[in-house]
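Peer 1: output the structure for:
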Amino acid sequence: MLVADEDAAKRQRLVDRLKAAGHRTIEARTGAEALALVDAEPVDLVVLNVKLPDVTGFEVCERIKSTERHAALPVIYVSALAVQMIDRTRGLSGGADAYLTEPFEADELIASVHSLLRYYHARRHAEQLAQRMTRLAETTLALSLAPSVAKLLEAASAGAARIFEGPAVVFAETVDGAGMAAATNGPDSPTAIHVMNVDDPGAPVGIAVRVDAPGGWPLAAWPAGDTVSVAIARLRVDRAPVYVAVATGTQMSGYPMLRQLAQAVAAAVEAQRSYDEEHRIAVTLQRSLLPPRVPQIAGLDIAVRYEPASAETEIGGDFYELTMIEGDLLVAIGDVTGHSLHAATVMAELRHAVRAYAVEGHPPGAVLHRVDVMMRTLLPGELATLCLLLLDPGTGRIRMASAGHLPPLVVTRDRKVRYHEHLATLLGVRAHRPDDIEFTLPKGGTLVLFTDGLIERRGSDIDEGLSTLANAASRVDADIERFCDRLLAELSGPEVDDDIALVAIRRA
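Peer 2: From the prediction side, this is the model:
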């Protein structure tokens, strides 16, 4: 408690009375000293004389109450001179919570102090609870937007630090069983990801809280003399639990906020794990259904690339096909609409259908017609783009048909570039399909087929992407593998937002 009075003897009497009642006190002689101590020390109540040497107690109280931080801080006026009704009215109207005129009994002072402290502490508790609930809601939203387990843990740790205004550590395991923790020393400190393991096989399903020594959670700087309260949330017996560790001194009885936060983190981690598991299955399925090897064909150099979307995004249905049929190279590249494990399974059905109809000897347009009928019959509602061509390795002659797919690009030896368009509707839509087109891949020329993930970017139109690809492809590398790597590096960037399939064929 802060006692502010210019009279040292009177100030000492007030201090003695408060100390006798069990309160810790600090003292100020002037109004300036009182204001400085209120800002610097954890003051719970101010006992303030109206008469001070520099400013009046009225002004000191008004300045204290004018700040958001101290608006609820209790202030008791004491005065032996300003005892008129007008003085009391001014003091109480200016924000004071009590006004005692001297002489007064010690019991009256202590009773006033205890009454105001009860209200002050109850109000602080309610305000703190409301603030923590607001920050819990903000943290829960941040968890739902996190694109990976690592980002989720960072959001959880930063949120815990803001909720409890202290250090926090949040631990979870990824779908692969790798343990990681996000730790921060407080709401204004950075959050860092650490590799970590927690050996706790006996954690039950549900939410429990235990108190650990700080040494068990060394990633954060815990307050001296405090322990660590750890919420353990386990939603499934076959999943590792999630741990949220915070300073025990920040906790309310029963740990209500800590339990709610741990439950929110566990639910978000479980959703992310399930998504990551599906993503991994879909990537594995896609890779298993793509051609296992590139065919070796005299007179042609062939390179392929398949890049799945980054782990933070959903998987698509991109695919390609390269196979020899009666002396011609069958080349197909396509994209099933949608992003899910289902899209990958539809992709597999289309690829097998293309191969089957092509083996029967049908030209590209007839193959697409049959695949379209198959989709509308057996896969109603599904849509896909597909570019299909037959290439004669000896002459470079190409016969091509497309179903709404991006046009292939031909780059000649002297760096001239041209897209070969064949305008037709997507597979899965009943519509007339135009005749096949024919063109020749010249000697030394390179044919580039690709899916939209290579050129489409948020905020840019598709023509801009096609132009960028044409410019990049015009700089032909001598090695076709290096050529493909460069196109991916220049056009896709470090984070792949959509699946990319790329096929490059160079005629010797």
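Peer 1: alpha carbons only for contacts and neighbour counts from here, please
Peer 2: Fine.
Peer 1: distance of residue 32 relative to residue 423?
Peer 2: 81 Å (Cα to Cα, to the nearest Å).
Peer 1: I misspoke; the intended subject was residue 25.
Peer 2: Residue 25 is 85 Å from residue 423, by Cα to Cα.
Peer 1: for residue 294, same thing?
Peer 2: In terms of Cα to Cα, residue 294 sits 29 Å off from residue 423.
Peer 1: again with residue 472
Peer 2: 24 Å.
Peer 1: cool, residue 196 as well?
Peer 2: 55 Å.
Peer 1: equivalent analysis for residue 171, please.
Peer 2: Counting by Cα to Cα, the gap from residue 171 to residue 423 is 53 Å.
Peer 1: neighbour count: those two, which is higher?
Peer 2: Shown here are residue 171 and residue 423; by other Cα atoms under 10 Å, residue 171 has more neighbours (27 against 15).
Peer 1: might one say that the more buried one is in contact with residue 180?
Peer 2: Yes. Counting by Cα atoms under 8 Å, residue 171 touches residue 180, with 5.9 Å between them.
Peer 1: what do these two both touch?
Peer 2: Here residue 171 and residue 180 have residue 196 as joint contacts, going by Cα atoms under 8 Å, 6 or more residues apart in numbering.
Peer 1: neighbouring contacts of stretch 484-493?
Peer 2: 303-305, 453-455, 468-469, 472-473, 502, 504.
Peer 1: alongside the first, I'd like the structure of this one:
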Amino acid sequence: MDVHGKRTDATVLLVDDTAAGRYAMGALLRRAGHQVVAAATGNEALVELDARLRRGTLPDVALVDVELSDMNGFELCRRIKARPHMAGLPVVHFSASAVHPGDRCRGLEAGGEAYLAVPAEPEEIDAVVRAAVRSARLRADDQALARRLTLLSETIVTIQAARSLQELADAAANGTARLTGGPAAVFFLGPDDELYRALSQDRTSLALPDEGAHRAVAGLLRRLTRGQSGVQITTVPAPLWPAGFFRPGMQHDARLALILTQDGKASVCLATPTRGVRRVNPEEETLVARLAQATAYAAEPLLMYQVERHVALTLQHSFLPQPHRLPELPGIDVAVRYVPASQQTEIGGDFYAALRTDDGVLVAVGDVVGHSLDAATVMVEIRHALRAYCVDESDPAVLAERLDKMLRYYHPGITTTVCLALIDPATGRTRIANAGHIPPLIIRDTGTADYAKAAGPLLGIGLPHPAPTELFLEAGDRLLMVTDGLIETRGTDLAASMEHLRAAAVGALPGLDALCDTLLDCFGHEREDDIALLALRLG
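Peer 2: You can find the predicted model right below:
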């Protein structure tokens, strides 16, 4: 009987150096329903096992005579157990000689499971063989379960560390494949009906399913999870499940583990093939269901983050004027750029402004410290406050003092860096107030570039701001203001990054757009922070 109580037959490796013994024991085993593979010596048995190991057809049990011509049965047992892929093969020793207690002990010490004294009743021999097989299978099942539980734990740690829905989908797909030993696909259907998907790494990247297949999967997920609670395990037959997700161009029934996130706004699906690929294993399905639950828990905050990021981006794009919507600034040309951080990073509070005042053109670039929807909201308030203050006040230092007071009053604990510059287009006179920000880079028409010597405390801490730094721009000179997201890199000194920026600006082609595009090409790929640039030139 197997572990579920059903009688099963085994493949027995019979090792006996006498032809009569092999014949008699083999006939007995065959009558009991077993398949027999015979070997006359220990070395012959090892060669047979090696060949079967390569084919993946190891016997279920080895029945070994203690007295062999080339080695005794105990030595053969030790050699079998010493081989990693054969260590689980149960060995039953037998002997027609008088059995001493010491012989039984030697057999057990060598790793054997049982010891038979022959002749014995056929029923006893059959029972001992079947018991050894049953015990070995139970041990193998326990070991397999332990390995799967370890894989499940490792996968849960990986998915909990995912920083994006795509990272999460990749981790869940590969974890499902490791648990089931076959290809897997994972799908997240968000509240906006956006489908995130991933295929396990063992799935070839060739001939991926088309968008029609993904739309079909999205439709299935909507129908199957409607009104669902908890994990649902179901099979979708091949005609309804698009081909190619598990094997290129091939159709399979799909076994799905489906679950909604706790808020019920998104569904998670872990899919594995069934037809012609693998049989359903209840313990395995239980582990996949646990993985589906863990994936849903990990997906929920990432989906919420996606919503928050979308809102923050909307705020950024709504309140930061686009290049074609900048106000007319007589005597000055302006170019701006805004690049949000990579998908794995929260939106920050970077901003720029270009405003007309009674005393010239006021430009500003700043960064609310932190990365969240709150930072983007504070950014909007600072821009609105700056627009209001500069109606009757244009001195950059005074504006910095007023912004600092506003920030401390309405948002205590929030700090912001900002650089303000007031330019008189007629004379080129430029006054700069810098509150903890990277100072402006002045790129002269002569081909040199230097940072303005302007510094001061960041906004939100209540320290007085120094008088503005004053300099003059000549016709053709460019002034560049950036947020630190463009150049700041972990492990690199900011001063070194500023020098790289200065060198890149000097080497850029003439023109404001060329300057901005050159700097983004040099520094702006997959940054962990938002990037805001503003460049201006006297006309």
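Peer 1: one step back: tell me which of the contacts of stretch 484-493 of the first structure fall in strands.
Peer 2: 303-305, 502, 504 (DSSP state E).
Peer 1: export those to CSV and append columns for distance to residue 311 of the first structure and neighbour count.
Peer 2: Shown next, in CSV, are those (distance: Cα to Cα, whole Å; neighbours: other Cα atoms under 10 Å):
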residue, distance to residue 311 of the first structure, neighbour count
303, 25, 20
304, 21, 21
305, 18, 16
502, 20, 23
504, 26, 21
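Peer 1: just checking, residue 234 of the first structure touches residue 262?
Peer 2: No. Using Cα under 8 Å, residue 234 of the first structure is not in contact with residue 262; the gap is 9.3 Å.
Peer 1: neighbour-wise, which of those two wins?
Peer 2: residue 262 (26 against 23).
Peer 1: contact partners for the counterpart of the more buried one in the second structure?
Peer 2: Aligning on TM-score structural alignment places residue 262 of the first structure opposite residue 292 in the second structure. Counting by Cα under 8 Å, 6+ apart, residue 292 of the second structure makes contact with 231, 257-259, 268-270.
Peer 1: what's the answer for residue 497 of the second structure, then?
Peer 2: Per Cα under 8 Å, 6+ apart, neighbours of residue 497 of the second structure: 487-489.
Peer 1: of the residues you listed, buried ones?
Peer 2: By neighbour count, with 16 or more other Cα atoms under 10 Å, the contacts of residue 497 of the second structure hold 487-488 as buried.
Peer 1: looking at the contacts of residue 497 of the second structure, which is nearest residue 131 of the second structure?
Peer 2: Distances from residue 131 of the second structure to those, taken as Cα to Cα, are shortest for residue 489 (64.4 Å).
Peer 1: which residues touch that closest one?
Peer 2: residue 497.
Peer 1: return the distance of it relative to residue 496 of the second structure.
Peer 2: In terms of Cα to Cα, residue 489 of the second structure sits 10 Å off from residue 496 of the second structure.
Peer 1: and the residue sitting nearest the centre point of the second structure, how far from residue 199 of the second structure?
Peer 2: Central residue of the second structure (Cα atoms, centre = their mean): residue 167, 2.8 Å from the mean position. To residue 199 of the second structure, residue 167 of the second structure is 12 Å away according to Cα to Cα.
Peer 1: again with residue 352 of the second structure
Peer 2: 41 Å.
Peer 1: swap in residue 358 of the second structure?
Peer 2: Between residue 358 of the second structure and residue 199 of the second structure the computed distance is 61 Å (Cα to Cα).
Peer 1: check residue 311 of the second structure too.
Peer 2: With Cα to Cα as the criterion, residue 311 of the second structure and residue 199 of the second structure are 30 Å apart.
Peer 1: go on, residue 436 of the second structure?
Peer 2: Residue 436 of the second structure is 46 Å from residue 199 of the second structure, by Cα to Cα.
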